[in-house]
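Colleague: Quick check, what structure comes out for this input:
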Amino acid sequence: KPAVCKGEIQPLSLLSQKIDKEFYKNFADVLRSSCVTLHKRTAGVDAVSGSKVSFGLVRMANIDPLFYVAQALFALGGPEGVHIHLCVYHARFPLVQRSAIENMLDTAFNRRVAEQAVYALPSVRAALNAHPQKEHIFIVLASPVCEVGRDWDADWAVAEPSSVRALIQLAGRVQRHRRIPATEPNFLILDTALKYFKKKTGAIFSRPGFERGEGSVYHLSSHWMHDVLRPEEYQALTALPRVAPQPYNVWQPQHKLADLEQACMRDSLLPPPVAPPNRRGIKRAFVPRVNMAALCWQYPHANLTGVLPQEQPFRESTEKENTLVFLPNEETEDLSLYREEQQKNTKRDTLYIPVEASRWHTVTLKCGPNISVWGVADLNTLLQEQAENLDMPLSVCARRLATVTVRQNTQGWLYHHALGFATNHD
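Modeller: A predicted model of the protein is given here:
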């Protein structure tokens, strides 16, 4: 069938720069240019205002860089004659905020309805009416949470690469409902990951991604997409690189990203070759590999014990985490940040310990011209509404719905209601 998602590699020229505010500004400028290019190729027309409108996804690999890039993008603003409506979406929002964002986006990216229905949605109509420009770009700047479990149909997408699997997942959110064949590329792949400019050595496409450290057979010789992707793997983006890969005997796991993923999957799902006996004819001891899924079907009775989950934890986290919660002041109902601490071996309830003012910083969002926040409601407003709907005290509602999980960090965290939480690196 004709491809509904066609890819193209977006060059990057940030080699000589270190990661600082100027870098994020330049990176945001590349993203903005990419979004404007794709908007011009795919925009529809709002029958009421006559404006050209498009809806797109920008997927970044990690939350902390996303936070700083979002700040830079807001400060940069939109080009003359174009208004950008930007929604930041990732896992480090308080639950009630994340739920509200997902509900809005699930509605906006439902394109099974009539063509003009999306422009009548309250969040979209209000945004179009509030700004006079005739070009409107609705952008979701998201972490990998946008790849899986979201039934969205976007006009276009921009991806920071981490794996071929991630590219395929994100491509599944472009023209998902309408299935209109693409006449021009509607999916831009950044030529490398932002992480490359931070360290340039070691595993770049990991956490997320399949790549491992230097010295491993699963380490790429280049981290540029124009080197590690074959044209047929991105010019028409489908699941073929995963379900119909190159023949095993021509895999190049150190030179091609798709081959690296296939080799990792093969070594995990299949048992290792039997080691030959030593000179005395004694069989060598079997030492299982890390993350060896083959053990589950080789030794099915092992699934009746807790041994395998202990040896191979599902999504094992190497970093400690904190659960934070916004709780209202009993007199003013202003929200303050607390840290949850579970009491072990006692009957006491969860402790709520105030987070020192020096450890969390509410950042100021500086907006340039022609850009605005799209559809992120104030946390206090959302909690008030939910407390009323659920008929429960505000403090009880907050303990349930104003929690967020963040990485443990001695320097604390940054927060803005439109950007969520990020680790403070200052």
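Colleague: okay, CA-based contacts and neighbour counts for the rest of this
Modeller: Fine.
Colleague: Spatially central residue in this protein, please.
Modeller: residue 143 (1.4 Å; C-alpha atoms, centre = their mean).
Colleague: Please verify my assumption that it contacts residue 90.
Modeller: Yes: using C-alpha atoms under 8 Å, residue 143 makes contact with residue 90 at a distance of 5.2 Å.
Colleague: Mind listing the shared neighbours of the two?
Modeller: residue 63 (C-alpha atoms under 8 Å, 6 or more residues apart in numbering).
Colleague: quick one: contacts for residue 221?
Modeller: Counting by C-alpha under 8 Å, 6+ apart, residue 221 has contacts 254-255.
Colleague: can you give me the helices for this protein?
Modeller: Assigned by DSSP state H, the chain shows helices spanning 21-42, 63-76, 95-108, 122-130, 164-171, 194-199, 225-228, 231-234, 240-243, 257-269, 294-298, 307-311, 379-390, 394-401.
Colleague: Show me what counts as buried in the first one.
Modeller: Meaning helix 21-42. Buried residues in helix 21-42, defined by neighbour count with 16 or more other C-alpha atoms under 10 Å: 23-32, 34-36, 38-39, 41-42.
Colleague: returning to what we had before: mind putting the helices of the chain into JSON lines with distance to residue 14?
Modeller: As requested, these are exported to JSON lines (distance: least, C-alpha to C-alpha, whole Å):
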{"stretch": "helix 21-42", "distance to residue 14": "8"}
{"stretch": "helix 63-76", "distance to residue 14": "14"}
{"stretch": "helix 95-108", "distance to residue 14": "32"}
{"stretch": "helix 122-130", "distance to residue 14": "34"}
{"stretch": "helix 164-171", "distance to residue 14": "22"}
{"stretch": "helix 194-199", "distance to residue 14": "8"}
{"stretch": "helix 225-228", "distance to residue 14": "15"}
{"stretch": "helix 231-234", "distance to residue 14": "23"}
{"stretch": "helix 240-243", "distance to residue 14": "29"}
{"stretch": "helix 257-269", "distance to residue 14": "22"}
{"stretch": "helix 294-298", "distance to residue 14": "42"}
{"stretch": "helix 307-311", "distance to residue 14": "41"}
{"stretch": "helix 379-390", "distance to residue 14": "37"}
{"stretch": "helix 394-401", "distance to residue 14": "41"}
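Colleague: Let's compare: structure for the following, please.
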Amino acid sequence: MLRLLTSDLVLDEPDDFGLEDLPALCRIVNWAGMLGSRVLLSSATLPPGLIAALYDAYVAGRQHFNEVHFPHNNETGVVCAWYDENHSEVSLIHDQQTFTQACKRFTDKRLKTLTNNEDVLRKGQIVATKALPADTEEGTLGRDKGNERDQFIFKSVANTISQEIDRLHNAHYVKNESGQRVSVGVVRMANINPMIEVAKKILSTSPPENTQFHFCVYHSQFPLALRSYKESRLDSILTRYDENAFWAQPEIAKALSDSPVTNHVFVVIGTSVVEVGRDHDYDWAIAEPSSLRSIIQLAGRVQRHRKQAPAKPNIVVLDQNIRALKGERVAYCKPGFETPELPLSSRKLTDLVSTEIANISAIPRMVEPTMTKRDFMKDALPDNKSAANSVSSFVIQEHRAIRTALNVIGGDINHEQFYNSPKPASLWWDESAPIDWSAEFIKQTAFRESAPHEEFTLQLSDTGELNWGQIDQTSLPYSFVKQNNRFTTESFSLAKGNCWWFDKSAQEIFHYFAEKMDGEIESVSQKLGVIGLRESKSDRPICWAWHEQFGIYQGD
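Modeller: Sure, this is the predicted structure:
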């Protein structure tokens, strides 16, 4: 808050925050208004519900500022401005209705410009994943992964992805002067552990004849040095404004010179880290669905720099995610907008979208769909009174989830017949329930509240030995305590025709950074080998699996 006294507030991509973080986001905007600061929201995909709530929060705070600094001035307006690459507007806004109308006018202009000037760069297609046998028992994600049922699901998803990788490559490759065909694609999965299982099965399957696959597994659970190295190389390779620079990249040039095969397919298999904050340009993408927001984010990484309109679909979305294939009642969550209280009516994506996948754009996020009272009303079933009616639309689901997280649905009179969040963000500034200095509300809606983590370090000794451990800070000087028993180093053999895109070992990467930092290898690895991992909820510690290319995950 002290910074807000003398600074303005810039929120970059505020719509990327999870629903659980929106109350805290609204609070800081409310405080910015109260302290007289200006607020800038920077995003191309702001939902109307979020914009309206942030405006209300700011105005409520600004009223306190005006009462103190301008007690004799009846002016209650707020200066608002809208900017994009084509237009800019500034207006003095006095009420929510005028603000909403101004937002809609600006959005309509932007949509008209975008639809008139842009080619369709991201064409999507939904593909089916083989269903489970009828006699397969249901289970729960993350449990008994080694059983026959789960392995069938992982194998089915892997087979579908492998087939689509080959098909997408043949439709969207680029050629070098020697006639070798290259494409770079991304496979985005929802969660780390299922992703590793699927990735292992993909890498255990040989590619078609005259084809070589180059794989990079990318997620958040790598030691800092290893993740940083991958990200720096991906940033360089996937900056594709200049196609000549792409062919000159060391990994691309070496792969083409080392293998005479015609087709080289470079594939990133990752989680949401591939789509958030990465300025990468891929030829094609495959997505395990979790929300329309994540599909739009991923699509923004296809033809991001070159902007070449494809003749065929360049984005494939699986018709079900792994949770749905496992038969879980709430499937499109973590990440996603489905909850037990806000259910979807189907697990199949073909039932949940209409035209949003054929031409993937930010429009479904920017324009709120027509929603009815039923979409917010409580389920009429007697055993489900605490939940809203199910809906059959990803778009409606996301916008109603945002509205529910931010506001009291139905107002003060009729809200009993509607499903309402127990802690909507508007409670903070709503005059009918003034709790704007309640520490308890802050505690219950904390920003980025997560499970406790413990920090580990992958250390490279002067003798070249890798050890997992923790830094003991209970006494000086700090000491490195080995914890190798908490990590199982796994081995893995690639099928013929598959290889690793970046094949540097952990030792080589640590030496690379030690040379750049001009430091001792043991000291550098202690600084750059760190990683925070989830603590066990029980007395029994979690034992992690570790592989230089797959990262850290929970093994069998």
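Colleague: among the helices of structure 1, which is nearest residue 417 of structure 1?
Modeller: helix 379-390 (6.8 Å; C-alpha to C-alpha).
Colleague: Name the residues that touch stretch 322-329 of structure 1?
Modeller: By C-alpha under 8 Å, 6+ apart, stretch 322-329 of structure 1 touches 94, 334-341, 394-395, 398-399, 402-408.
Colleague: Ok, stretch 516-534 of structure 2 next?
Modeller: By C-alpha under 8 Å, 6+ apart, the list of residues contacting stretch 516-534 of structure 2 reads 221-226, 451-462, 510-511, 513-514.
Colleague: Distance from that stretch to the middle of the chain?
Modeller: Offset of stretch 516-534 of structure 2 from its chain centre (C-alpha atoms, centre = their mean, to the nearest Å): 27 Å.
Colleague: what's the matching range in structure 1 for it?
Modeller: Residues 389-407 of structure 1 are where stretch 516-534 of structure 2 lands when matched by TM-score structural alignment.
Colleague: Quick check: buried residues in that stretch?
Modeller: 394-395, 397-399, 401-407.
Colleague: any idea which helix or strand carries residue 57 of structure 2?
Modeller: helix 48-69 (DSSP states H and E).
Colleague: Now do the helix or strand following that helix against helix 48-69, angle only.
Modeller: Note on helix 48-69 of structure 2: by DSSP H and E, the next helix or strand toward the C-terminus is strand 78-83. With axes from the mean of the first three to the mean of the last three C-alpha atoms, to 10 degrees applied, the angle from strand 78-83 of structure 2 to helix 48-69 works out at 140 degrees.
Colleague: Which neighbouring elements make contact with the helix or strand following strand 78-83 of structure 2?
Modeller: With elements assigned by DSSP H and E, the helix or strand that comes after strand 78-83 of structure 2 is strand 88-93. In terms of contacts (3 or more C-alpha pairs under 8 Å, 6 or more residues apart in numbering; DSSP states H and E), strand 88-93 of structure 2 is packed against strand 78-83.
Colleague: ok, and the closest non-adjacent residue to residue 466 of structure 2?
Modeller: residue 460 (4.7 Å; C-alpha to C-alpha, 6 or more residues apart in numbering).
Colleague: Would you check that residue 99 of structure 2 makes contact with residue 91?
Modeller: No: counting by C-alpha under 8 Å, residue 99 of structure 2 does not reach residue 91; the two are 9.1 Å apart.
Colleague: With neighbour numbers in mind, choose between these two.
Modeller: Between residue 99 of structure 2 and residue 91, counted using other C-alpha atoms under 10 Å, the more crowded position is residue 99 (20 against 14).
Colleague: which position in structure 1 aligns with that one?
Modeller: Checking TM-score structural alignment: residue 99 of structure 2 goes with nothing.
Colleague: Residue 65 of structure 1 versus the residue nearest to the centre of structure 1, what's the distance?
Modeller: Distance from residue 143 of structure 1 to residue 65 of structure 1, counting by C-alpha to C-alpha, to the nearest Å: 10 Å.
Colleague: Same question for residue 416 of structure 1.
Modeller: In terms of C-alpha to C-alpha, residue 416 of structure 1 sits 15 Å off from residue 65 of structure 1.
Colleague: And for residue 31 of structure 1?
Modeller: Residue 31 of structure 1 is 13 Å from residue 65 of structure 1, by C-alpha to C-alpha.
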